[in-house]
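[1] Fold the stuff below for me.
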Amino acid sequence: MNADRNLITITSRPDPVFVEGQGSWLVDEDGKRYLDLVQGWAVNSLGHSPALIAEALQAQAARLLNPGPAYYNRPMLDLAARLTELSCFDRVFLCSSGAEANEGAVKLARRWGSKRRGGAHEVVSFEHSFHGRTMAMMSASGKPGWSEIYPPMPAGFSKKARLNDIGSVERAIGPDTAAVMIELVQGEAGVNIADPGFVRELSALTTERQVLLIADEVQTGIGRCGHAFAHELYDVEPDVMTLAKGIGGGVPLAALLCKERFNCFEPGDQGGTYCGNPLMAAVGLAVVNEVCRDGFLATVRQRAQRLAEGMQSLVREHGLIGERGVGLLRALVLPDDRAAQVVEAARGLEPTGLLLNAPRPNLLRLMPALTISEAEIDEALRLLDLALR
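    Below is the predicted model of the structure:
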């Protein structure tokens, strides 16, 4: 198949061309159905093509698309107000992608460092972290090999600490450090979870050293971990937080949030043509209002428990290493490097395929819609069992 003959090569895609999606299901051009446990890499928090998003898009598109970022619009203001109401933060900058939000967080940290810390500008991040695909965020990420793709890389991100090792953070922080940036769950690295004690120590350390604590919740925020934000599980308050993926439910939307004392941009320091556009903000408001309800989040936690227990059964039955995760962001660890083969086998199942992700050679990542039903979880586990066999 030569479906990508007109596309710049960025990845190896399988043959199916998807034409329709509803809830937890995708359909390709041949009419085959797939139970989707990838959901755009944790983007479709309400599943494929939810009526709520279609209605929000239609209503806002008929009123106002984009007056420009130099003017207020009502959805921008309403979404910012809702996010501050839900969180410990006071200020919001809306943008389009997780990389853009994370880059904004670094800009904020450096602006704050120049004003309050004598020019501090370095950002400490973590080994195996993933913060996006802009040049700066690739440099900030701890993904092996990324520093060799586009040399020379942007400076200021050379110090990488180790997750759950507070001593490595202490050694990495220096007089030029403006911030520490952390994913509380390293999704791309294989759903590596920060230890609660480590996160509390990290919060205390950054406060003591007077550097910002930036929580990259691009993948974990807006219900993915069973709470509005993953840092709630740790009982800490970051100074800065970034959101993307699930906040838009499938449309390009992201957010940078900070506490009032770090609101240090001056007019012209930050911006973007589509920042805070009402079309995406209206969708984000609808998604956030739906997901961040107590009843909805309680159901996410229940579904997560059912999925985790089912995966633990597969671990025992197939002699796997184990499963781990938080909420509906989970990983299955295999005893060998056959994750890619399992992904291919699952996709090729007949008559119904299963879509999985293999971020590591020995690991499968599951990121189902937050609306997945108990019956769909059971079917996913059945199909995963077949693929493993």
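[2] from here on, contacts and neighbour counts on C-alpha atoms
    OK.
[3] Kindly provide the distance from the closest residue to residue 165 other than its chain neighbours to residue 163.
    Of all residues not flanking residue 165 in the chain, residue 198 sits nearest, at 7.1 Å (CA to CA, 6 or more residues apart in numbering). Going from residue 198 to residue 163 by CA to CA, to the nearest Å gives 8 Å.
[4] more crowded one of these two?
    Between residue 198 and residue 163, counted using other CA atoms under 10 Å, residue 163 has the larger neighbour count: 24 against 15.
[5] show me where the stretch 151-300 of the chain has helices.
    Ranges of helices in the stretch 151-300 of the chain, per DSSP state H, counting those that start in this stretch, are 166-172, 196-209, 278-291, 294-318.
[6] Save these as TSV, and put in distance to residue 77 too.
    Below are the helices of the stretch 151-300 of the chain laid out as TSV (distance: least, CA to CA, whole Å):
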stretch	distance to residue 77
helix 166-172	37
helix 196-209	30
helix 278-291	9
helix 294-318	23
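[7] So what's the residue count around residue 162?
    Around residue 162 there are 16 residues (other CA under 10 Å).
[8] Among the helices of the stretch 151-300 of the chain, single out whichever gets nearest to residue 54.
    helix 278-291 (8.6 Å; CA to CA).
[9] The closest one - contacts with which helices or strands?
    When contacts are defined as 3 or more CA pairs under 8 Å, 6 or more residues apart in numbering; DSSP states H and E, helix 278-291 sits against helix 51-61, helix 74-86.
[10] Next up, the contacts around the residue nearest to residue 165.
    Counting by CA atoms under 8 Å, 6 or more residues apart in numbering, residue 198 makes contact with 164, 165, 166.
[11] Could you measure from it over to residue 235?
    If you go by CA to CA, the gap between residue 198 and residue 235 works out to 12 Å.
[12] Just give the closest residue to residue 175, not the sequence neighbours.
    residue 120 (6.9 Å).
[13] what about the one you found, which helix or strand?
    Under the assignment given by DSSP states H and E, residue 120 is not contained in any helix or strand.
[14] State the distance from it to residue 103.
    16 Å.
[15] compare with the first, here's sequence two:
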Amino acid sequence: MDSINKTDNFVFQTYQRQGKALVRGEGVYLWDEDGKKYIDFLAGIAVVSLGHCHPKITEAISRQASTLVHVSNLFYTMPQADLASKLCEKSFADRVFFANSGAEANEAAIKLSRRYFQKKGEKDRFKIITMEQSFHGRTMATLTATGQDKIKDGFYPLLKGFSHVPFNDIDALKNQIDETVCAIMLEPVQGEGGIIPADPDYLFAVRQLCNDKKILLIFDEIQCGMGRCGTLFAHELYGITPDIMTIAKALGNGFPIGAMLATQNAATGFDYGSHATTFGGTPLATAAALEVMNIISQNIFLDKVHQIGEYFKGELLKLKEKHTKVVEVRGKGLLLGLEIDKDAGFFVGKLFEKGFIINGIQDKILRFAPPLIIEKQEIDKLILALDSLL
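    I've put the predicted structure just below:
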């Protein structure tokens, strides 16, 4: 029985998969079981940002796997210490909590923001405001925080203490503020919601609002962070910082790891025993992530991402000028969306047949989140294929 039949027979049917099994990857390329080669413009959903089987990441994992894999967070380990230090050095943050995924990192941020105020005696401050069309995860707290009804279908009743407002609408946000609000949580660039960047004036106003009302500001950078938008963290494009930030996906280049970063002030919400995880920040995961950070945080690397992202977006805009089926092009860096006037699934399937891996979101949006090492020649091939399909 092959991998497709075994998966269909024994794995929960929660994913609509392409009808091929992928068996190998190298750089921006993937191969299926029949030997067909694909250019990857999805990177495992903005995860494999340094490409498949990057030699330095492979070497770091292999070296650590032969040294120390897991001891629990009851002990100190050097890879975790080094990664935490590096993340704080390269960000606004003073403290890091390690988790296994983006959803877990967001869960930690939700818990931290509530406990921060409860430790101060403000027990009525528990409400978290998030954005419509946002996506924050699949746990009960994070799907409640998510601003998309389809994610919540079948899981009611949801948790109390969350409300949603339209993205990029500061008046709507202000109207939701009362004495029960402890945090505002948003993605600087909405990923699953349709590749929608925050308006600079809006994000500045949100930061000011949080300052004035003494509300914690949480940025979910799980998809848009880690170099994806051309800066190490997406909020750097806007010149403001949050109190709490969550990252995951590209942090391990495919090895599962998530992290919640916070200022020293916000971090006081947690103390001994208040939050924990068995596998968060293992020596193996943090060794992989440290090597990722060493590469992605270099200015020369980020400058290249910015340049390639601008080129890619420019080529997509040319398609918009040429084809009436293209409604809009949007995004930052190498997180780009092409909105079309018909079912995105048609294009996803046809491009897969032609040897390109992308995916569709919100029914009519093609999402492009390739490895950050993508070059112009691969982009040109995709644009040519898109042009012919349009």
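[16] The residue nearest to residue 165 of the first structure corresponds to which position in the second structure?
    In the second structure, the residue matched to residue 198 of the first structure (TM-score structural alignment) is residue 202.
[17] do the same with residue 141 of the first structure
    Using TM-score structural alignment, residue 141 of the first structure lines up with residue 146 in the second structure.
[18] I'd say its match and residue 130 touch.
    Yes: using CA atoms under 8 Å, residue 146 of the second structure is in contact with residue 130, at 7.2 Å.
[19] Now check residue 29 of the first structure against the second structure: what is it aligned to?
    Residue 29 of the first structure maps onto residue 33 in the second structure, by TM-score structural alignment.
[20] Just give me the neighbour total for its match.
    Considering only other CA under 10 Å, residue 33 of the second structure is surrounded by 12 other residues.
[21] what does residue 44 of the first structure give?
    Other residues near residue 44 of the first structure come to 26 when the count uses other CA under 10 Å.
[22] Kindly report the same for the one 10 residues further on.
    Close neighbours of residue 54 of the first structure, defined as other CA under 10 Å, add up to 11.
[23] list the contacts for the aligned partner of it in the second structure?
    Using TM-score structural alignment as the criterion, residue 54 of the first structure maps onto residue 58 of the second structure. Counting by CA under 8 Å, 6+ apart, residue 58 of the second structure touches no other residue.
[24] Just want to check the distance between residue 58 of the second structure and residue 255 of the second structure.
    Distance from residue 58 of the second structure to residue 255 of the second structure, by CA to CA: 10 Å.
[25] For residue 224 of the first structure, see how far away the counterpart of residue 219 of the second structure in the first structure is.
    Here residue 219 of the second structure is matched to residue 215 in the first structure, going by TM-score structural alignment. Separation of residue 215 of the first structure from residue 224 of the first structure (CA to CA): 15 Å.
[26] ok, and the closest non-adjacent residue to the spatially most central residue of the first structure?
    Nearest to the mean C-alpha position of the first structure, by CA atoms, centre = their mean, lies residue 219 at 1.4 Å. Spatial nearest neighbour of residue 219 of the first structure, chain neighbours left out: residue 245 (6.1 Å); criterion: CA to CA, 6+ apart.
[27] Contact partners for that neighbour?
    Neighbour list for residue 245 of the first structure: 41, 42, 43, 44, 97, 98, 218, 219, 252, 253, 254 [criterion: CA under 8 Å, 6+ apart].
[28] what do we get in the second structure for it?
    By TM-score structural alignment, residue 245 of the first structure lines up with residue 249.
[29] where's its match relative to residue 102 of the second structure, distance?
    For residue 249 of the second structure relative to residue 102 of the second structure (CA to CA), the value is 7 Å.
[30] which residues do the two both contact?
    Common neighbours of residue 249 of the second structure and residue 102 (CA under 8 Å, 6+ apart) are 222, 257, 258.
[31] ok, residue 181 of the first structure - how many residues close by?
    25.
[32] What's the match for it in the second structure?
    Counting by TM-score structural alignment, residue 181 of the first structure lines up with residue 185 in the second structure.
[33] now do residue 369 of the first structure
    So residue 369 of the first structure corresponds to residue 371, using TM-score structural alignment.
[34] Give me the three-state assignment for the residue nearest to its match when sequence neighbours are not counted.
    Spatial nearest neighbour of residue 371 of the second structure, chain neighbours left out: residue 49 (4.1 Å); criterion: CA to CA, 6+ apart. Of the three states, residue 49 of the second structure takes coil under DSSP: H, G, I helix; E, B strand; the rest coil.
[35] Surely residue 27 of the second structure touches residue 53?
    Yes: at 6.8 Å, residue 27 of the second structure and residue 53 qualify as touching, with contact defined as CA under 8 Å.
[36] With that, I have no additional questions.
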